[in-house]
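# pasting the structure only:
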């Protein structure tokens, strides 16, 4: 993202404030008439300066939560109080065909105790006290309402124009108050393209251990936000450089394998970041983007390499079975970070399958091998296509072209077989009820064995049809032991 000059930022802000004036102005007058201060604050002001303010508006106020709720119920029929214990009341407002989501939070002065995983919620009495507790100067600007007076006590506007990440107070105090802000600095480095100030990087490095008091769920959410930015690489690199990744995602910095003049292999860490970037570029193939599973699989597909590295004769290095080891490591780490079971399953399966394509270029795959590839990928097939293509980072253009052509050919074969055989829902020609009727057996393990036998035949030979499937089933049944 290109950063605006001061004049551009000010002009952007004026234009955006005029756009939201009907809502912000009315709300400001409502609070002023009740004797309370109200300010547009934080990300809303930052995004207004960057000319990217959406329809979500954040405000802070001197009013306590009960008073805020009473005022918002006069302002909107749609009010929610799910965040009331933290001082936040929300509502939805319709104005001239536009829907606005408004959240108003009482001045805060929260802090973490030395050994606490949750902040102590404390309400403050002044805007200055609220802003100094904000994470970064670019989020510590406010606009007083209804008079539209700009408040910038910590130089956020100048930092915005310079593309710099700084904290309102000392970074040590800020990160001590909420250690998750260290990860948030990495997210803003990616999301905004900003550079953290040297003192911010130094504090992140010195205080990386303090991230341990943050719950796995909050770490997961911040990591997810980082990965879903347009360019996550700078933020991930910052996590690794400061040692934070060693605490929250140690498999990533472990990819920085030592190299020497005798044993050569590509830089696995840099390769993984490049695969992530290339996978993001291919996300247009998916139903929606950004896609978290796609990005996690791309970033972590080679995490099994450090544990499987072996030096071979002739200066070569091997990583046998790093797909199997990597899938186990991914499952363990994502579970610890409280990702959903569906996300854990999908990412670990993609890591396990990411080498399956190797060898296809020799043209040795039969139709049954193609069917098995589709069957094993299941509903992750499109993501597996993306991961396999993104995993090619060679600078050898001829080799890269051969790999692309080979995978184009594989996708063409899958498309042809899919049209002929409905590969997307690959199943035997007989279902469980038909198997039980033909064999005259009740539900149980034998039915599952018969089903799997027919499925293997379906994969090896393609569609059999009901008659051939019945013959094959009876032949299999005749070979089973009596009883």
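Great, that's in hand. It should be emphasised that the depicted structure is a prediction, and the values quoted were computed from it without experimental measurement.
# rest of the way, CA atoms for contacts and neighbours
Noted.
# can you name the element that comes right after the longest helix anywhere in the chain?
Counting residues, the longest helix found in the chain (DSSP state H) is helix 6-33. Proceeding N to C from helix 6-33, the next assigned helix or strand is strand 38-41, under DSSP states H and E.
# who does whichever helix or strand comes after that next one touch, helix- and strand-wise?
Sequence order places helix 43-49 as the next helix or strand after strand 38-41, per DSSP H and E. Under the contact definition 3 or more C-alpha pairs under 8 Å, 6 or more residues apart in numbering; DSSP states H and E, helix 43-49 sits against helix 6-33, strand 56-61.
# just how off-centre is helix 43-49 within its chain?
For helix 43-49, the gap between its own C-alpha mean and the chain's C-alpha mean amounts to 23 Å (C-alpha atoms, centre = their mean, to the nearest Å).
# so for the longest helix of the chain, what gets flagged as buried?
With burial defined by 16 or more other C-alpha atoms under 10 Å, the residues of helix 6-33 counted as buried are 6, 9-13, 16-17, 20-21, 23-25, 27-31.
# nearest to residue 294, of the helices and strands packed on helix 43-49?
Shortest separation from residue 294 across these is recorded for strand 56-61, at 27.6 Å, computed as C-alpha to C-alpha.
# and the next helix or strand past the closest one?
Next along the chain after strand 56-61, taking DSSP H and E as the criterion, comes helix 65-75.
# any idea of the angle the longest helix of the chain forms with helix 65-75?
On the basis of axes from the mean of the first three to the mean of the last three C-alpha atoms, to 10 degrees, helix 6-33 is oriented at 90 degrees to helix 65-75.
# hmm, back to that, redo the helices and strands packed on helix 43-49 as JSON lines? Include distance to residue 201.
Listed next are the helices and strands packed on helix 43-49 as JSON lines, based on distance: least, C-alpha to C-alpha, whole Å:
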{"stretch": "helix 6-33", "distance to residue 201": "25"}
{"stretch": "strand 56-61", "distance to residue 201": "28"}
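# quick one, strands of the stretch 251-400 of the chain?
310-311, 317-318 (DSSP state E, counting those that start in this stretch).
# what does the last one contact?
It stands for strand 317-318. 263, 264, 265, 308, 309, 310, 311, 312 (C-alpha atoms under 8 Å, 6 or more residues apart in numbering).
# tell me which of those residues is nearest to residue 283?
Comparing the contacts of strand 317-318 against residue 283 with C-alpha to C-alpha places residue 265 closest, at 28.2 Å.
# the closest one touches residue 312, doesn't it?
No: under the criterion of C-alpha atoms under 8 Å, residue 265 lies out of contact with residue 312, with a separation of 11.4 Å.
# so between the two, which is more surrounded?
In terms of neighbours (other C-alpha atoms under 10 Å), residue 265 is the more surrounded of residue 265 and residue 312; the figures are 13 against 10.
# what sits against the more buried one?
Contacts of residue 265 (C-alpha under 8 Å, 6+ apart): 259, 316, 317.
# put this next to the first one:
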């Protein structure tokens, strides 16, 4: 990368680190990968006396050797000026974020965002930031969340800008704010959630002053919109190590303002694993679900990971004490499914995610009635039918839910679940279990019984579905005879 320079050691706040040859090379590769943005657009801005720089995540990820799909740029040009400068160059432009100083555009398949140098802050009761534009890149970098995201590369000349020691913190794998963390978190409280998310995503630790400010100011998250909190939570859950982020949320008192049901689990003792509380058990299940997810070749799965974390969320509300000091949590899966639905809806998760996670929570205990394989084929059919399109996730969740230290017991549970998966696969091959239907449809039921549409048809259909689950497929003649016999007793 030509002309890559370093700021002097007399920078205002921190002594910056030195780029290695490898890091210079990766920044050069980053610039090459997003052509023609650096050369054509950078020169277009420079010709009009405006600055343009790659900033934030793309620079950080390049220096870490990580792939990045973002192209974020910053400039001293105000939004209207940005629109003028990209007119005739960009293939398409959108202005959804223009009130916050951001212009989006597309060029030769690349999607990028250009944001005017700015500062933003929240008033004590506001859910929306107040934006003011700036003219100096260092002031813009000062307002960013963490020093590792406060590095930039000017285009087209490739000058590296790092006034707050981001490169140093990158090497140390620590999250530090460019200025005082109290000021940063006050400006945008969502940065508290970003701190734990980056810890999980990058494997970094929080600087002591950052952790302390996050703990002291966690209640400020209540002014942030549920959608923004949800988006950070999603990124955390899909990170390589979500447990790190969840534990930080709990330890720093953040979870009580985001997902209070999670820290409440730490008070309850699991009746099957008395050496662990429910919170620790749930974290272990989350870890094991991720291991199984990877071993089965799946991509990071938000629904599965949420279900693993929340499967025992109903235990605090269902705890009761029986003889011999035994603690029980009867029907905690039903209560937990309801609690899960309520919390995920409050966080504005999509209907599909809410339904899928709640379903898995409600079903996570079903397998424990399997014993040593005593279930009939009809019971196995019902298990698969009730799981529906969540069956593979239920397989993983159920296996992950075994956290016993008793190796013999763990092996027995694994063998039992191997057996139920085998039986489901065999039945699926024989009967196309995932598309199971009664042997007679509604029109055939009406024709055979000589009745029109109405409640009686629905009752007959449900009876035929139960018969199909109980006995497996029948010929049309057998199904007709069964329907007529049933109708003689139930339909006048």
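Right, received. Where do you want to start? Keep in mind that this is a model prediction, so the values were computed, not measured.
# tm score of chain vs chain?
Comparison of the two superposed chains (TM-score structural alignment, normalised by the length of the first structure) gives a TM-score of 0.93, and 472 aligned residues with a C-alpha RMSD of 2.0 Å.
# picking that back up, save the contacts of residue 265 of the first structure as CSV, and put in distance to residue 54 of the first structure and neighbour count too.
CSV is the format used below for the contacts of residue 265 of the first structure (distance: C-alpha to C-alpha, whole Å; neighbours: other C-alpha atoms under 10 Å):
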residue, distance to residue 54 of the first structure, neighbour count
259, 47, 11
316, 53, 12
317, 50, 16
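# how close does residue 146 of the second structure sit to residue 371 of the second structure?
When C-alpha to C-alpha, to the nearest Å is applied, the distance between residue 146 of the second structure and residue 371 of the second structure equals 52 Å.
# so the longest helix of the first structure versus strand 56-61, what angle?
Direction vectors for helix 6-33 of the first structure and strand 56-61, defined by the same axes, to 10 degrees, enclose an angle of 60 degrees.
# identify, from the contacts of strand 317-318 of the first structure, the entry nearest to residue 85 of the first structure.
Closest approach between these and residue 85 of the first structure, by C-alpha to C-alpha: residue 308, at 49.3 Å.
# what's the closest one aligned with over in the second structure?
Using TM-score structural alignment as the criterion, residue 308 of the first structure maps onto residue 318 of the second structure.
# just the contacts of strand 317-318 of the first structure now: which is nearest residue 285 of the first structure?
The closest of the contacts of strand 317-318 of the first structure to residue 285 of the first structure turns out to be residue 265 (C-alpha to C-alpha; 30.9 Å).
# helices of the stretch 351-483 of the first structure, start to end?
When secondary structure is read from DSSP state H, counting those that start in this stretch, the stretch 351-483 of the first structure shows helices at 367-377, 381-390, 397-421, 432-439, 445-461, 466-479.
# corresponding residues in the second structure for the fifth one?
Alignment of helix 445-461 of the first structure against the second structure: residues 455-471, by TM-score structural alignment.
# same deal with the third one?
For helix 397-421 of the first structure, the aligned range in the second structure is residues 407-431, judged by TM-score structural alignment.
# quick check: which of the helices of the stretch 351-483 of the first structure is buried the most?
Per-stretch averages of neighbours, counted by mean count of other C-alpha atoms under 10 Å, single out helix 381-390 among the helices of the stretch 351-483 of the first structure, with a mean of 22.
# superpose on the second structure and give me the mean offset of it.
Superposed on the second structure, helix 381-390 of the first structure shows a mean distance of 0.6 Å to its aligned residues (mean C-alpha distance after the TM-score superposition for the first structure).
# from the contact counts, what lies against that helix?
Applying 3+ C-alpha pairs under 8 Å, 6+ apart, one finds that helix 381-390 of the first structure makes contact with helix 268-281, helix 292-300, helix 341-353.
# at 6 Å instead, please
Judged by 3 or more C-alpha pairs under 6 Å, 6 or more residues apart in numbering; DSSP states H and E, the packing partners of helix 381-390 of the first structure are helix 268-281.
# counting by contacts, list what the helix it packs on packs against.
By 3+ C-alpha pairs under 6 Å, 6+ apart, helix 268-281 of the first structure packs against helix 292-300, helix 381-390.
# dump those to CSV, plus distance to residue 222 of the first structure.
Rendered in CSV, the data for those read as follows (distance: least, C-alpha to C-alpha, whole Å):
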stretch, distance to residue 222 of the first structure
helix 292-300, 13
helix 381-390, 23
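# looking at the ones you listed, which is closest to residue 444 of the first structure?
For residue 444 of the first structure, the closest of those is helix 381-390, at 30.8 Å, according to C-alpha to C-alpha.
# contacting residues around that closest one?
Under the criterion C-alpha atoms under 6 Å, 6 or more residues apart in numbering, residues 275, 278, 279 lie in contact with helix 381-390 of the first structure.
# let's see 7 Å
In this structure, residues lying in contact with helix 381-390 of the first structure by C-alpha atoms under 7 Å, 6 or more residues apart in numbering are 275, 278, 279, 282, 294, 298, 350, 354, 374.
# trace residue 239 of the second structure over to the first structure, please.
With TM-score structural alignment as the criterion, residue 239 of the second structure matches residue 229.
# tell me the spacing between that match and residue 221 of the first structure.
Counting by C-alpha to C-alpha, the gap between residue 229 of the first structure and residue 221 of the first structure amounts to 13 Å.
# neighbour count for the two, which is higher?
The residue with more neighbours, out of residue 229 of the first structure and residue 221, is residue 229; 17 against 14, by other C-alpha under 10 Å.
# the more buried one contacts residue 191, doesn't it?
Yes: counting by C-alpha atoms under 7 Å, a contact exists between residue 229 of the first structure and residue 191, whose distance comes to 5.5 Å.
# quickly list what's touching both of the two.
Shared contacts of residue 229 of the first structure and residue 191 (C-alpha under 7 Å, 6+ apart): none.
# on that earlier part again, now the buried members of the contacts of strand 317-318 of the first structure.
residue 308.
# looking at the contacts of strand 317-318 of the first structure, which is nearest residue 452 of the first structure?
residue 308 (32.8 Å).
# how near is that closest one to residue 359 of the first structure?
Per C-alpha to C-alpha, residue 308 of the first structure is found 20 Å from residue 359 of the first structure.
# try residue 431 of the first structure
Separation of residue 431 of the first structure from residue 359 of the first structure (C-alpha to C-alpha) stands at 34 Å.
# and if you look at residue 305 of the first structure?
Using C-alpha to C-alpha, which is the criterion applied here, residue 305 of the first structure is 20 Å from residue 359 of the first structure.
# so these two - more neighbours on which side?
The residue with the greater number of neighbours, taking residue 305 of the first structure and residue 359 and applying other C-alpha under 10 Å, is residue 305; the counts read 22 against 11.
# got the contact list for that one?
Listed by C-alpha under 7 Å, 6+ apart, the contact set of residue 305 of the first structure reads 319, 322.
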